[in-house]
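> model this:
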Amino acid sequence: MTATATATARPDAGAATAAAVRPVSVLRGYRFEVVKLVSQWRVRLLVLACWLAPGLFVAAVGQQSTLPTDTLFGRWMHATGWAGPLVVLGFSGTWALPLLTSVVAGDVFAAEDRLGTWRHLLVAVRSPRRIFAAKALASLTVIVLMLAGLALSGVAGGLLAEGNHALVGLDGRLLPPSHAAGAVFLAWACVIAPTLALAAIGLLGSVALGRSPMGLLLPALVALAMQLAQMLPLPVAVRVSLPGYAFIAWNGLFTGPRQTTPLLIGIVVALVWAVVATTLAYLLFLRRDFTNTAHDASGRRAIGAGLVPLAALLGVTVAVVGVSTSSSGTGITQAKVQRSVSVAFAHLYRMQTRELHRPAVTEAQLRTSAACSKGDVRDDAHGAGNDWRCVVSWHVPGVSITGTAIYQLDVTADGRYVADGDGPKEVNGYFLLHTDQGDAPNPLWQFDGNVDLLSTTPKG
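Sure thing, here's the model as predicted:
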């Protein structure tokens, strides 16, 4: 009787034991990790700064007489509220987002090593896989929250300071407010992919390097290395294959036609890096010894499990991009520069004509062309440099004399350039024009442009 009762009770006891040791769900672990992250004073401070600082900065610039003209779209911050968030975007892709991913994703696993809390966490959750998923999702949530704050704060500050006006694109075309708004939000959406790539690299560094401070700095160091690489005259295939290329490729959304091919390649490459780096971090995390309280990842394992696979991934992406695209060299050629300058000049000339209350003209009537040279090279000039010189010619209806204007160009390795007017003064010199938003510099004096590195022939 007792034996039978005992045998009968064993299944119930086993079921109770199984229920007692059932792993915590990913959702509960995720909520726990989010609370842990946002309870840290530095994370709270960063979230608050992301939601307030961009708007305050854009509004403050609107009250200044000088503008950050060395920054893309900085010269238009007094003309429209849509220029401010693009200035913030340029700064965020260069500095803010790499640092944010370092602080959040680069420390999410290493913090447990410093505090020695892995055993307690494993006892509570009972599943290393779910611990990894909860921490990765929690860090991603906080990073996306910060990125959204940067974007929305910059937009709010710009619109409140300058209003909802048209934006001048990188081809000189005037974008209506609705089109400008769509392009601005799309540009911010495009940098999610490279941000995920840096976050995944941060997760990998946090797992592979343990309590070492190098894990915390890894995303920022990788971003700095990519920025330095973008300054070098690298082949187009190498440049586009870097996981951070989408941080600058959004420029192509503000040209006509849109330069979407480099941007799409940059997004795909960044997403591939995000998946690969996260997978490497996951596999490395599952292999670690949680019973050793003095565990600290070895440099050899970090190199073998992280650096080598990512270097191989870079080689594969360079090969794939090189085969799938027909561009070679730096991608900056004489024909591309001439076409870009002539198109931008024609659009800005029409803008100047309208602001001077002169008879309207069309691009077809102007028949604008540009002849550019680089230093002493007049035929087949190519490559970046500040020694580009362009002579722009155009025709005004009813005037027999062909107009000419000279520009000095500083073309960077990523295809962006600044054209500085060098005469005649009445055409592209510095003088103020009265606009609906107040006095503004002559639009033909200085303007920004962007060369499509992947196009092989000028587009009609």
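
> alpha carbons only for contacts and neighbour counts from here, please
Will do.

> which parts of whichever strand or helix holds residue 311 are buried?
Take DSSP states H and E as the rule and residue 311 turns out to sit in helix 308-324. Using 16 or more other CA atoms under 10 Å as the test for burial, helix 308-324 gives 310, 313, 314, 317, 318, 321, 322.

> now those residues in TSV, with distance to residue 4?
Formatted as TSV, the buried residues of helix 308-324 follow (distance: CA to CA, whole Å):
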residue	distance to residue 4
310	61
313	62
314	66
317	67
318	70
321	71
322	74
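
> next up, for comparison:
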Amino acid sequence: MVGLDGQTIGAGHAAALVGIAWAYAAVAALGFAGVGLFGSIAMGRNPMGLLLPALLAFLLDLCQMLPLPVPVRMALPSQPFVAWRGLFSATPQIGPLLTGLVVSLTWAVLATAMAWLLFRRRDFTDLVYDGSIRRCLLAGVLPLALLVGLTAGVLAGTGQTGSGITRPKVETAVSTTFGHLYRLQTAQLNRPDVTEAQMAPSAACDKGGSLVTDEGPGTDWRCVVSWHLPGAKAVGRAIYQVDVMADGRIVADGDGPTDVNGYFVVKAPYGTAPNPLWQVDSLIDLTSHK
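Below you'll find the model as predicted:
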């Protein structure tokens, strides 16, 4: 299995990571389960109570697409559902994983506590009353919104600001992934193996030209990757058009040269094979200060 940074993951290790990811997602779902419990008690027979988790998930999914500041993004209970991807990086991204775990458990505890308090005060003898929207907003939405604000404030105090996407992070992600995938392409072409240390790949990236600050998500990133093979005098170069998404995911499309990353297949000794360098995927740790 090929990881998010192009590294090769063994079958046993991959199976363990998948199991951990599923367990992590199950814990992340507890926050939404608490919201569902609160909604069912607050709104009684009204089906909207059970639809609250789905509505919340839809709204948060829209928020995930926006270039939110890192503290706000990490404070949302939907972030853990994408944070598990950090397990499949060459260096596991522990920061978002731990933050998401704490946020999910806090949401679960707070929503369940509010549901319990509301349950104790609810009059179940009234067959007509299905709950108050005002009470639902005051007892549910307001405390959870305050929790998001408090969590974002705490995270901001640790120095996490902006979108978390900077030029050094993009360059490191692209060059690291390129180095791993270059070795994979070398094996496909039956060439002598070369290590990442021998290649010393580096990337020079730019966003939108000299008039635009090199930070933040966008489809206007462009990177030139350079590397050097042992015994060769020339320095190899490959160009990528890079799409950096707000959640830190990177998709880089090869733009040449053709025999390196400019075409989707390569001519291997056994025939044509998919070119691993044609499209490069990676993931930025938004919480990293590097």
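
> circling back: for the helix holding residue 311 of the first structure, give me every contacting residue.
237, 238, 240, 241, 242, 269, 273, 276, 277 (CA atoms under 8 Å, 6 or more residues apart in numbering).

> How many residues are close by the third one?
Burial measure for residue 240 of the first structure: 28 neighbouring residues, criterion other CA atoms under 10 Å.

> Tell me the counterpart of it in the second structure.
With TM-score structural alignment as the criterion, residue 240 of the first structure lines up with residue 74 in the second structure.

> That match contacts residue 100, correct?
Yes - contact criterion CA atoms under 8 Å: residue 74 of the second structure and residue 100 qualify, at 6.8 Å.

> Could you pull out the helices in the second structure for me?
11-43, 48-64, 70-75, 80-83, 94-121, 133-136, 142-157, 167-188, 196-199 (DSSP state H).

> Spit out the contact partners of the counterpart of residue 423 of the first structure in the second structure.
The alignment partner of residue 423 of the first structure in the second structure, by TM-score structural alignment, is residue 256. Residues in contact with residue 256 of the second structure (CA under 8 Å, 6+ apart) are 238, 239, 240, 262, 263.

> ok, which stretches of the first structure are strands?
Taking DSSP state E as the test, the strands found in the first structure are 167-168, 174-175, 369-374, 385-394, 403-411, 416-421, 432-435, 438-441, 446-450.

> Export those strands as CSV, with columns for distance to residue 250 of the first structure and mean neighbour count.
Converted to CSV, the strands of the first structure look like this (distance: least, CA to CA, whole Å; neighbours: other CA atoms under 10 Å):
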stretch, distance to residue 250 of the first structure, mean neighbour count
strand 167-168, 15, 26
strand 174-175, 16, 18
strand 369-374, 26, 22
strand 385-394, 22, 19
strand 403-411, 18, 20
strand 416-421, 12, 22
strand 432-435, 28, 13
strand 438-441, 26, 14
strand 446-450, 11, 25
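
> Looking at those, which is nearest to residue 50 of the first structure?
Between residue 50 of the first structure and those, the shortest gap by CA to CA is with strand 167-168, which sits at 24.2 Å.

> now for residue 15 of the second structure: what does it line up with in the first structure?
Per TM-score structural alignment, the equivalent position to residue 15 of the second structure in the first structure is residue 181.

> What is the burial count for its match?
Residue 181 of the first structure: 19 surrounding residues under other CA under 10 Å.

> ok, now how distant is it from residue 234 of the first structure?
Per CA to CA, to the nearest Å, residue 181 of the first structure is found 33 Å from residue 234 of the first structure.

> Ok, residue 414 of the first structure next?
According to CA to CA, residue 414 of the first structure and residue 234 of the first structure sit 9 Å apart.

> neighbour count winner among those two?
A side-by-side neighbour count of residue 414 of the first structure and residue 234, using other CA under 10 Å, places residue 414 first with 26 against 16.

> Residue 63 of the second structure matches what in the first structure?
Counting by TM-score structural alignment, residue 63 of the second structure corresponds to residue 229 in the first structure.

> What residues does that match make contact with?
residue 239.

> give the contact list for the match of residue 240 of the first structure.
Residue 74 of the second structure sits next to 96, 99, 100, 152 when contact means CA under 8 Å, 6+ apart.

> Let's see if you can find the most crowded of those.
residue 100 (27 neighbours).

> how near is that one to residue 17 of the second structure?
Taking CA to CA, one finds residue 100 of the second structure at 17 Å from residue 17 of the second structure.

> can you check residue 136 of the second structure too?
Look at residue 136 of the second structure and residue 17 of the second structure: by CA to CA, they are 39 Å apart.

> Likewise for residue 265 of the second structure?
Counting by CA to CA, the gap from residue 265 of the second structure to residue 17 of the second structure is 29 Å.

> can you check residue 269 of the second structure too?
Here the criterion is CA to CA. By it, residue 269 of the second structure lies 33 Å from residue 17 of the second structure.

> Same check on residue 282 of the second structure?
Distance of residue 282 of the second structure to residue 17 of the second structure, given as CA to CA: 17 Å.

> again, but for residue 28 of the second structure
Distance, residue 28 of the second structure to residue 17 of the second structure, by CA to CA: 16 Å.

> neighbour count winner among these two?
Each of residue 28 of the second structure and residue 17 has its neighbours counted (other CA under 10 Å); residue 28 has more, 24 against 17.

> Now check the second structure for the residue matching residue 335 of the first structure.
Superposed on the second structure with TM-score structural alignment, residue 335 of the first structure falls opposite residue 168.

> can you tell me which residues contact its match?
Residue 168 of the second structure is in contact with residue 290, counting by CA under 8 Å, 6+ apart.

> from what I can see residue 278 of the first structure touches residue 201, true?
Yes - with contacts counted by CA under 8 Å, residue 278 of the first structure reaches residue 201, the gap being 7.3 Å.
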